[in-house]
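S.K.: Sequence and computational prediction follow.
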Amino acid sequence: MTSSVVDAEAVDLRAVRERVDAALEDFLTEKARAAACRGYPPEVVQTLRDFLAAGGKRIRALLCVVGWHAAGGHGDAAQAVRVAASLELFVAFALIHDDIMDDSASRRGRPAVHRVVSARLGEGARAERLGAGGALLVGNLALVWAQELLHTARLEPGREGSVHGWYDAMLEEVMYGQYLDVMGTGRGADDVEAALRIVRHKTAAATIERPLQLGAAVAGAGGAVMDAFTRLGLPLGEAFQLRDDLLDVFGSPDGVGAPGLSDLREGKRTVLLALGLRMADPVQRERLGRLVGRADLQEREAAEIRGILRATGARKETERMIASRYTHVLSVLDEAGFPPAADRALRGLAARATQYTS
């Protein structure tokens, strides 16, 4: 294996992930050392460390480095790896804040960060309020440190402006998407296009398109590569979120990912639920309206919702939407002419992002 974690036949995605995780660990180790020297509370860094260690596919980081390869990056991928690590801290920020706004109990099989911080303070409304505030600040630090990692990537002269421009665009899109999500919950619940609009802003660009473009910008790519990443990135990002919504409600067939209640209790404005309401008959629509969004929703009622989503064809239609987007991505890759190793990696990541895995 070479230092660029690529050879003539394949991009070594496992090696990419290991390098990204090592970059994050080195960075947080230094932050813990600095916190100790300055008398800062040590649990802040540890909370982020625990959050990052809890799992996650690292798909944004992998796409960033694959984007670098696809754009002709060669030699040591250290700059792309550092930008990729920055993306993982940005994701931590976004998910921590998302869980606060949704009042989610867990993330990746562990208590959500605001629940972890609250538990340190005891029980009751005051502990919950302070825990949410503390988690908000931990998330803010994750964003600040994401920017620090980006600014210390030692990019090639003349490429900083492009890389930071794509990064800034991603930040703005996610904030607007999150705002649309928060303000739209419970409104126009059967509006499929509105639900897709939230997906495009909040998830699709930041999950697939922008990470690819950031890696390409590190390599000094031109407009043709960036356009190709938009053509494949947005539909793949939509498919990724559609699959995630199905996983949350139905779980995965292999049993590793159990069905959840969070989206149903929140009344999250997903494409799946919008389709269910649009395709439901009056009786089914009344039941969905009565059950979805109940904070005290139990598994028995959730099973009824799942049954309605199957009976209306909403689940099947969501699967069709995923498949059509995946097919489109493959057609873009057929035309793009990326280097063979990068092309194979992109096809593998596209399959991973759209299949049933927890």
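M.R.: Noted; the coordinates are in hand.
S.K.: From now on I want contacts and neighbour counts done on CA atoms only, so please keep to that.
M.R.: OK.
S.K.: Any chance you could list what contacts stretch 264-274?
M.R.: 102, 181, 184-186, 189-192, 195-196, 242, 245-246, 249, 292-297, 302, 309, 314-315, 318 (CA atoms under 8 Å, 6 or more residues apart in numbering).
S.K.: can you rerun that using 6 Å?
M.R.: Where contact means CA atoms under 6 Å, 6 or more residues apart in numbering, the residues beyond stretch 264-274 that reach it are T185, A189, D190, D191, V192, A195, V292, G293, R294, A295, L297.
S.K.: looking at these, which has the most residues close by?
M.R.: A195 (24 neighbours; other CA atoms under 10 Å).
S.K.: Name the helix or strand for that one, please.
M.R.: helix 192-199 (DSSP states H and E).
S.K.: and that helix, what other elements does it pack with?
M.R.: helix 271-279 (3 or more CA pairs under 6 Å, 6 or more residues apart in numbering; DSSP states H and E).
S.K.: Please repeat the previous calculation with a cut-off of 8 Å.
M.R.: helix 160-184, helix 223-250, helix 271-279 (3 or more CA pairs under 8 Å, 6 or more residues apart in numbering; DSSP states H and E).
S.K.: Structure two is appended below for comparative analysis:
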Amino acid sequence: MFTPSRRPQAGTTTTPAIRSSPLDAEDLRGRVRSEIERFLAAQTEVLAEVSDDCAPLVRYVADLMSGGKRLRPAFCYWAWRAAGAPNGPAVLAAATALEFLQAAALVHDDIMDASDTRRGAPSMHRRFAALHTANRWDSDAEQFGMSAAVLAGDLCLTWSDALFSGSGLPPAALARGRGVFDRMRIQLMGGQYLDLVDQAGAGRDRRGALERARRVAHFKSAKYTVEHPLLLGGHLAGAGSGVLERFSAFGLPLGEAFQLRDDLLGVFGDPARTGKPAGDDLREGKRTALIALTVERATDVQKKVLQALLGDRSLPAADIDVLREVIADTGAPVAVERMIDELVERARTALDTTDLEAAGHAVLLALAEAATDRSL
């Protein structure tokens, strides 16, 4: 059975700021967590004016946001630093706004995928359904759960904008970053919709399966996870066009490599690390690059197995193992690993040609390795 590889950490660039993980450089992960807690404490008071019944909205969001790698704030913050701007609480708040955008995306994604868990705990709509059941309220618990989760996701989107706008950065800096911030959110929704369209089969006649899968990854993950956070940090810092172009050249291939790693973990990953049941991507029938390559390489017999099992939400664990074996036997996972290596190398080369502040440059390179190895 295929096991996702653990890519070796690059040893050519070091900095005293990096300890066990590049996300812990300058205690960024802890500082982001503190900023989230500070902001949500204030929002608790705002919603208390509506009713004490609103308390679960904040509590459940806080629970969801207590975990996570803080990858998007890290790329934003270290792009700011690499562009030569100083450390400070205002940029940290602006970068933390991306965590609320991520929370909104996770809540809504779990509704669309009918996922039961997230980060090893019940997903947002399941938590609200359980609240309904525990209180023996009227109407349907599942419908209540989904409706309340939609509102929680919408709140996260609103809070993302509020935190960004109220970060304390100068108006000129916020104005430079606003275009990237808005484009990132808009294209994330477009990429998510494209994913739904392709899962429904509506786009399959317009382009090849692998091309479609990579396009979804481009807008749903690559830009939103890496490129746009980098560009946001660069614009906020007032970076020149040359630096911004290199951030894009670094971020796009790295973001795609990140998604390809996610595709592998969605099929072969350890639930203790991923926070989701093993095989959920197969039950959902996600048309990833891994699946596209599998179908492309499959024998007629293997294709029949894929057609019979892929996308069956009630698929038992034994059939998940059958699908994993088919995928592994086609050699598609090995091909995806090669793609990841090539994309990471392209990203590193792009960033190495840029004159950036040394510590920021080093942490960005370390993040590239860690993000695609998932050793964060």
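M.R.: Noted; the coordinates are in hand. In this text, all values refer to a predicted model and were calculated from it rather than measured experimentally.
S.K.: Next, the TM-score between them, please.
M.R.: Overlay of the two chains. TM-score (TM-score structural alignment, normalised by the length of structure 1): 0.92; 348 aligned residues with a CA RMSD of 2.0 Å.
S.K.: nearest to H201 of structure 1, of the contacts of stretch 264-274 of structure 1?
M.R.: Lowest distance from H201 of structure 1 to these (CA to CA) belongs to A195, with 10.3 Å.
S.K.: counterpart of that closest one in structure 2?
M.R.: Using TM-score structural alignment as the criterion, A195 of structure 1 maps onto A213 of structure 2.
S.K.: ok, now R294 of structure 1?
M.R.: In structure 2, R294 of structure 1 lands on D312 (TM-score structural alignment).
S.K.: separation between the spatially closest residue to its match that is not a sequence neighbour and I320 of structure 2?
M.R.: In space, D312 of structure 2 comes closest to R283 once its chain neighbours are excluded; the distance is 5.0 Å by CA to CA, 6 or more residues apart in numbering. Note on R283 of structure 2: its distance to I320 of structure 2, by CA to CA, to the nearest Å, is 8 Å.
S.K.: And for the residue nearest to D312 of structure 2, the neighbour number?
M.R.: Neighbours around R283 of structure 2, by other CA under 10 Å: 20.
S.K.: Structure 1: which residue goes with that one?
M.R.: Checking TM-score structural alignment: R283 of structure 2 goes with R265.
S.K.: I'd assumed that match was in a helix, is it?
M.R.: Yes: assigned with DSSP: H, G, I helix; E, B strand; the rest coil, R265 of structure 1 falls within a helix.
S.K.: which residues does the residue nearest the centre of structure 1 contact?
M.R.: For structure 1, the residue nearest the mean C-alpha position is T207 (5.2 Å; CA atoms, centre = their mean). Residues counted as contacts of T207 of structure 1 (CA under 8 Å, 6+ apart) are I59, R60, G237.
S.K.: Take these and write them to CSV, including distance to T29 of structure 1 and neighbour count.
M.R.: Formatted as CSV, the contacts of T207 of structure 1 follow (distance: CA to CA, whole Å; neighbours: other CA atoms under 10 Å):
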residue, distance to T29 of structure 1, neighbour count
I59, 23, 20
R60, 22, 21
G237, 32, 27
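S.K.: Which of the residues you listed are conserved in structure 2?
M.R.: Compared against structure 2 with both residues aligned by TM-score structural alignment, their matches' CA atoms under 8 Å, the contacts of T207 of structure 1 retain I59, R60, G237.
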